[in-house]
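>>> Requesting a structural model of the entry that follows:
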Amino acid sequence: MRFRIIQLICVLFSVVWLSGPVWGQGDPEVEDSLVKVVNTRRFNQELQRTHHPGTLEVNPKISQAPFSGAAATPMISLQQYIKGTAAGLFVKEDNGEPGTEQFMFVRGLTHPVFSKQDLYSMQPVVFVNGAPLAQETGLSYNIQRFDFNRIGPATNPLSILDVNNIAQVELLKSPADLARLGPLAANGALWVTTKNAQSGVRQFNVDTYVGLLQRPAVKTVNAAYENNFRWPFYEKYASDDQKLDYPVYVANSYDPDYYGAADWNDLYYQAKPVYYLGFGLVGGSERANFRFNISDTRSHNFDATGFDRYAVSFGINMLPLKWLTITGNMNAIRTQRERNRNLRDRFAETRFVPDLTNPVSPGATSYQRFLDKYRGSEDQNKTNSFVGYFSAAAQLGALSLKSQLSLDYEEGLRDVFYGKPLMDNTSFISSYFGFNQRATIRNTVDYHFKSDDERHQVTIGAGQTFLTDQSKYDYVLGYNTPNDFIKIKEIRLSGSVYQNAYDIFAYPFTDKIKSALSSLYGSLGYSFRNVVTVNALGRYDGYSGFSKTNRWLLTPVFSSTVNIQELLRKTTPFSTIALKASWGIFGKLITDNRFRIGPQYRVDVGYSDEPVLGSYAGLAALSQTYSAGWIMNTYGWPYSEKLDIGTELGIWKDRLLLGIDYYNNEDKNMIVPVSLPTESGFTYKQVQGMAVRNTGINISITAGILKHPKGLSWVLDANFSTNHNKLTRLPYQLQEIEYPDRKLVVGQPVDAFWVYQNDGMINQPADIPMGPVLQDGSRNPVKFGTLELGVGDAIWKDVNNDGIINARDKVLKGHSMPVYYGGLGNKLTYRNFNLDFLLFYGLGHRLQNQLTAGKLDFINTENSRNITYVKEVTFWQQTFDYNRYPMYNPWSGTIPYRLDQDLFLERADFLKLRYLTLGYDFSKTTLLKSMKLSKALLYVTASNLFTLTPFKGGDPELTDYQGIYSGRSLPIARSYIIGAKLNF
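The predicted structure follows:
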């Protein structure tokens, strides 16, 4: 059997590699007429047909993201490649650490973000050559107390794609574009097409670059700065007893560790090289060809973080019969992450926050002693991925048939060990294995009929899709290994009994979810003289994630176009004038299996500050209150109702293309937690009935402003988007729902901050605001809850004028997501020189400056065991001007420096230069002409050169999913690389 398989592989490779003809040998006439004239042309056309399978298409260039500039940058994820290049898509890159997760949003937020888990349900689906990639579920967050990092390797799943192996990316967002993709694409889709072989082409290519990161300019400080900042508060407000509690590390000016040189940045911001090396091979005959690519990518950032990717890709195309095309593609990827050494991230992993009275000192020598404690520790993060598909397409006259089988499998492994020097004389050990798997079978059939005069055209189509998803993880964590050499928890088999090796006390966790989606659709399209086109599509989708009585959903999509240029004379400068409109309903998938199971309990019977961990005795119990679990008996399909109206204009043979789309998307019947009475035992009840509307405009411009083969050429790509979201409905006809840190109000944005309005400071007793006039004509001083206000307190606006400042006086203000966003890219070419650059911007949004609020509120944060206030070594830098803020009394029970006020709500607008690339192609020079190189490009690229923003505290892009700026993220580093691209 093995011998036969080897024989088959050898025969297949011979067919692909040999340049001579295979089919039709011995009949040159047939070979010349059939293969070279008909098949080669049609084969290449079929392979170049990379646009999406939408029902409405005017000019596919409008939906394509410009990609040439990104291929010469040190970016490592698909999100980074396309950020700022596609109208309607906003990419949130909130951390510069390589390999971390990044999130995308197509046309706004579809529902409120209560936790990081909610982000996964809003991500667009990514298709690679028509194969849908598995999507992350955030399943493991159910056992985590903190959600800023997912357990496991938490590697960005879209970092497996090599930009040098991608031909183009299209953003699909209108109902017509998404109709055939169905519920998978309810949040939009990215259609990625990899580079493909072409018949008659044999080519070897080399891509490589090497570069360095530039250290950011930070103003480091030591305890002297901290003393100058804090002591005025003590002088003005502190009692004698409070002055005795002055932090020792600030008070002792003779301590060289804290009052010495603040040179920690010399170690923290050490730069390492980044590089890429890739090889590609294209070959074959007119009837069969292949493309092979292999690459190695190395990326770094500061704090010794790094990312490695090893990728292999192989694609094959065959034309065994003149009407049959067979294609296949396989991608195997291995990635490894070197994670940061933040205290907060380590404490979240270990679920242990020690006494941090004295922070890490700012001196390089002291900081190095801390880093030395990491010696002997382990933090291995590995992922293995396989993405492949096989498809067969038949063209039998007017009948088109296509069948595709695809598979995406991604597994993650993480092993962690922290020794006793890092863990207060104990040790920590954990092991993680998890995977996401998606298998898809898709079959389509289309029949295209034309009348004799071709004035009338009718297209009838049908399709079937069956998709299965599975996600699973196994996780164990333990403490106090016998010594620092035992770094792996082992389970040994002794006879027929499993024994815990080394008697390591550990907590095991495991979970798995499965789902299946079965879809059928039928479509009908009619075109008159290629002027008016009308399409209709109906879908019937069944999903296992819902209750048995609610698993099937019937949805329609309608679209139409009017090609006005077909009615105009040929002499007009317009090459494209099209009006288009589409409307449709798309079911939305729920990946959490809880909602198909029915009522359940989640009991938090464990340690007070870590409720997920069971008690030491490990006894089962059922005790109020339940943090989660009130699940209804039945849940139906949430769905998205989408409307898109647009126009496309092209001038001078589409040298100037303009696309304008107005959209109105309303996501309905969504699940939202609704508050319950305390006596129920539950905190919230999960209820369907919420609706959120997103409206806006997307504008795309592609312009060949100058076009001279031997002179100056200038191509401009620009996009501009607006988005306004609004909560339109809540269950039970509620008008608002209040949560501990946010509030939902019908008619208001779902990403608005809920804050007090700051009106100044009480400098003297006469400044204390007075409440409403009472019946006897008197007025009482305003209180904060039950607390009386005094000198040094903040003045907050009493919105409801009841004389008491409380949550009822907080207002919804600002947006955490940009209202306006987009990008501007340019490519200039002069003879053999080319210059590319891309600007990316976000406007109209705000952030909550937690970093500044925490530093000003030093009395409450100084000795707190709250992980939010853990001081990293980056604490020792000047990040704000404290003279810009009122000098409140930090001992006040009103907490005047609380985060939830508009004092710390700051503008987050930004304009960034993503990259600037200058290249020169030596292939046409006299020296290299004899080498027959089709490309010999040498280039230099500078990335993230500058950021323009009114925010003074750092990079406003580095906010978390709720718009909070903590200052803990690694910067998106400025880098400089030199690279080469050779084709021969």
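>>> make it CA atoms for all contacts and neighbour counts henceforth
Noted.
>>> Name all residues that make contact with the residue nearest the centre of the chain.
Nearest to the mean C-alpha position of the chain, by Cα atoms, centre = their mean, lies residue 103 at 1.6 Å. Residue 103 makes contacts with 79, 91, 92, 93, 119, 123, as judged by Cα atoms under 8 Å, 6 or more residues apart in numbering.
>>> Roughly how far does the fourth one sit from residue 898?
Note on residue 93: its distance to residue 898, by Cα to Cα, to the nearest Å, is 27 Å.
>>> One more, so I can put them side by side:
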Amino acid sequence: MKFNLKTNWKLKSRLMAIMLLSSFGVLQAQKIQTVSGKVTGDGGPLPGVSVIIKDSKGKSAVTDFDGNYQIQAKDTDVLSFSYIGFMTQNAKVNGRTSINVNLKESLNELDNVVVVGYGTQRKKEVTGAVSRVKEEDVAKSATSDLGSALQGLIAGVNVTSSSGDPGAEANVQIRGLSSVLGSNRPLYVVDGIPYDANPNISMNEIETIDVLKDAASAAIYGTRGSAGVILITTKQPKVGIMKVKLDSYYGVQSNYRHMPVPTVEEKLYMEFINKNNQSGTVFGNSWTTIEANPTQLTNNSNFYNVIENDLAPIQSHNLSISGGKDGLSYTINGGYFGQQGSLINSNYERYNVRANTQFNKGNWKITTGLSARNEYTQYSPWGLILDAVKYNPYGNQVTADQTQIDNSNGDANETTRLSYIGAKLQTNDKSFRDYFDGNISAEYSFNKNLKYTVRGAVSYDNSSRFTINPSFIAYDNQGVLIPTQQSKIRNLSSRATKQTLEHILNYNKKFGNHNLGLTAVYSSEQYTYGEFYAEKFDIVDNDITVLNGANGLANAGSGNNQWTQNRMTKFIGTLGRAQYNYKGKYLLSVSARRDGSSKFNQQHFQWFPSASIGWNASDEEWWKPIKGIVSNFKARASRGSTGNSGVADYSYSAGIDLNNDYVLGTGADQNYIQGGIQTAFANKNVKWETSVSTNLGFDFGFLNNKLTLTSDFYVTQKKDMLFPVLLPPTAGGGSGSDVVLNVGDMKNTGIELAMNYRTGKKFKHDLGVNFTKNSNTVTKMSGTNKLLYFDGSTISGQDNDQDKVSALAEGYVAGAFFLMKTDGVVQSSEELIEYQKLDPTAKLGDLRYVDSDGDGKITNDDRRFAGSGTPDFEIGLNYSANFKNFDFSMQWYGSFGAEIINGGKALGYKSSNNKDLIYQWTAQNPTSQVPADRGALHNNYRGWSDYWLEDGTFVRLRNVSLGYTVPNNVVNKLSLTKLRFFVSAQNPLRITKYKGYDPEVGNNGLSTRGIDKGTVPQSSKVTAGLQLEF
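Modelled structure (predicted):
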């Protein structure tokens, strides 16, 4: 027994010793230690590399500017090093306190994560048509407008300048026209928060842009996804030491050529032959106004020299600060952008700041985003370019600082026109806008598979616009004071607010080779808008610019139309989405969203489903023999529906205009009685416009993905589109009134190709080319009227049916030109006799119209389709190269096949002020193809003619840049981590046959697409700048 006790004691002692030693070993294994090191790539340090501990929460670090990092880790931990453009590398700690890593560059972008709305996906697993643009691509453009920066970068995204004015927003369309009367703008989503308009954020705030082009991808945004979705991720917080970065540039702008204007001698010659053609007047038997004022012969005025602001400055400065530790990180961006316009009295300034923070604690992740922006815009008076087109070269020159007109040595009939121009140059039209956006998101992870996110956001947009048309004095050639444009002060204030609340539930689970992702979303929004204006006439003193500075008639009002009235709009939506893949080879995604909108009277809700599939064929075993050549191949197919709620509020209601006075009674008993006229007719059944889109796509990778090619083919059917239907005058709305009904259908078909090639180590090249072709057809219009001209499509001032050129017509592209075909000029007596059978009033030198319908007369029915302002196809080319410390890049954009109606040329002809008229038909010049000037209202110069039609094809070098990065051994002596200098030019080269100011004439609506009537052109810019970091 004693022996047993001793034996037991010895066994127990030994067992306890073993347990203690084992515990000590475990404790040693679990000891947390500091691990540090350096991350390099391509022989140099890599700043900003993400260092995380795998399978841990919130434990991460970021390398500093020298590539150094430091992190707390256990002996059994695995560190993961990742950086955009490089292959992710893992390293086990294994007791080491120093781990250096050299990352290898990756040409394979398939593992990159893209934003797809309410979540992310590996690019390899995406089944829809999604394209990505990086920060450096848009940052190359010296512009305040995001849309302009996107031009030529993405296949399927059409960007057309609306104006060259500073601060102007470009028109952005994804895969063609989505609506005729509603909005064609894509939905912008910034950090998960939807915006119905361009968010106007600084390029320096952007980290990535993902564009959802097909309906299957955009259907998750339901009612507002029909025009595509642009997902913007701003620069997010990153853990690491504080990093400061400055981006700054300054430059000047210059104008392209303007339309040539005649000299005094040429103008006098044109006036003589004009009179000869109009009344048979011959030399020596005519009287011109200049004979009474011969001193005007020395004027040689050119109004372009007055209105053009050559070498206007443009500048941008941005400062960003980022950093943080485990648990709390931040990124702050602050910037200024300033640009003077290429025309006088135009200016734009923007101050912006954005702060993003992220807090991690246990299973919680809290992110916040705050942004504020202040904008100041000064608008140049409308129509200055058209004034320059008409300006008489021997007329007295009006200057920009002139406050009165003394036309003592000029034409008395011209004094009023000069006073109008002088007053216009003194007009002060400016606006101030204050924006504030705030959002907060709380994410709770129940486990590694399931997480719940609640997100709230609020935005405010306050705007004030002050317009002053000053008092202006003018004397005629007799010294008599004449009436001028009435002076006026007008103030306009508006306020818009928006609240957004979203609940998001995400579940992701891997079951062996099966991967499943489920998403459920509830979203609600409320938007309110209100505006008010007040104006007063007859300014007492131009230096007093408040409303009480005028003592004349006063007006005030709000809600003048459906777009400016006070309103509140509410949206609610629910979404369900399932994503599945097997081994990453066989892909499936389905979703359904149900949206409701207060914009509709009865049919508030509608479902928008979608489905897409994909197959990564290159992952199959039988693909391996050719994998070295064709390294990647994926086939995709999708079909989905989206809606368009971008219509005016209360469009289902009737509208009454009370600003109509009626005269009742006769003689002394006449009285003015306030009355009204119906301007909008009720349609209680107005409903969603719906798009159903089918997409087929193929993704290729060659030579280990050095060369990639993406192709997409799509058909989009637009149904229940809102079209205007003409009503008879007896309906009460007068001539030309209409009612808006869901009676139209439209189809878009297209092809998109995108190719990218990257190669080189010491001398790196990156070449990207994209091709877009979109065809649009109106397939259905209601009633017997299959051709409806847009009221805003007049080209040269006369607002009548013969000057309207753009139309909505069944079987044609929306916004098509329908013009009178011409067949040269009547040049001989034989031709005149034959043509007078169609137009008995015709004379020699007249423009000869074609009797297209064969009824023996020239009428409005002879118009025929003559193209449109929509290009047949577009091409973008982007190239960049790096050699040692030098970098070079350029961006090209080409638009092919669009037509332009040269309204400036038409107006110059009508005003007898275009140099072409020197060579017009006369008896002495009988073979001329320039029709004789017989007055502005003669058929020779009507706007309906294809005589003004020109080829709008152009190729533009959008940007070219050369930079130099100072070597690290020099930069470190300056206590900096990076210093780069660069010079760049925007729009330095343009190739086009168009004879107007600028072939990029999109304007702001379908009715004016392709019509150039005084659009402010794009200017060319030269800038120099620097980037530094510390």
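>>> ok, back up a step: the residue nearest to the centre of the first structure maps to what in the second structure?
Here residue 103 of the first structure is matched to residue 171 in the second structure, going by TM-score structural alignment.
>>> sec struct for the counterpart of residue 652 of the second structure in the first structure, please.
Aligned counterpart of residue 652 of the second structure in the first structure: residue 596 (TM-score structural alignment). Here residue 596 of the first structure is recorded as helix under DSSP: H, G, I helix; E, B strand; the rest coil.
>>> from memory residue 596 of the first structure sits against residue 550, does it?
No. The pair residue 596 of the first structure and residue 550 does not pass the contact test of Cα atoms under 8 Å, sitting 9.8 Å apart.
>>> Can you pick out the residue with more neighbours from those two?
residue 596 (21 against 16; other Cα atoms under 10 Å).
>>> got the contact list for that one?
545, 546, 547, 548, 633, 634, 635.
>>> switch to 7 Å and redo it
545, 546, 547 (Cα atoms under 7 Å, 6 or more residues apart in numbering).
>>> distance of it from residue 429 of the first structure?
35 Å.
>>> Could you do residue 961 of the first structure as well?
From residue 961 of the first structure to residue 429 of the first structure the distance is 29 Å (Cα to Cα).
>>> Okay, helices next: where are they in the stretch 801-950 of the first structure?
850-856, 858-861, 926-929 (DSSP state H, counting those that start in this stretch).
>>> Single out the most deeply packed of those helices.
Mean neighbour count, computed with mean count of other Cα atoms under 10 Å, is highest for helix 850-856 among the helices of the stretch 801-950 of the first structure, reaching a mean of 21.
>>> which position in the first structure aligns with residue 160 of the second structure?
In the first structure, residue 160 of the second structure lands on residue 92 (TM-score structural alignment).
>>> Residue 89 of the first structure versus the nearest residue in space to its match that is not next to it in sequence, what's the distance?
The spatial neighbour of residue 92 of the first structure that comes closest, neighbours along the chain excluded (Cα to Cα, 6 or more residues apart in numbering), is residue 103 at 5.4 Å. Using Cα to Cα, residue 103 of the first structure is found at 11 Å from residue 89 of the first structure.
>>> for residue 516 of the first structure, same thing?
Taking Cα to Cα, one finds residue 516 of the first structure at 28 Å from residue 89 of the first structure.
>>> Between the two ends of stretch 610-627 of the first structure, what distance do you get?
Terminal-residue distance, stretch 610-627 of the first structure (Cα to Cα): 13 Å.
>>> If you could redo that for stretch 849-864 of the second structure, that was the one I meant.
Termini of stretch 849-864 of the second structure sit 12 Å apart (Cα to Cα).
>>> can you check stretch 928-937 of the first structure too?
12 Å.
>>> More neighbours: residue 516 and residue 89 of the first structure, which one.
residue 89 (28 against 16).
>>> Apart from its chain neighbours, what residue comes closest to the more buried one?
Residue nearest to residue 89 of the first structure in three dimensions, not counting chain neighbours: residue 106, with 4.7 Å by Cα to Cα, 6+ apart.
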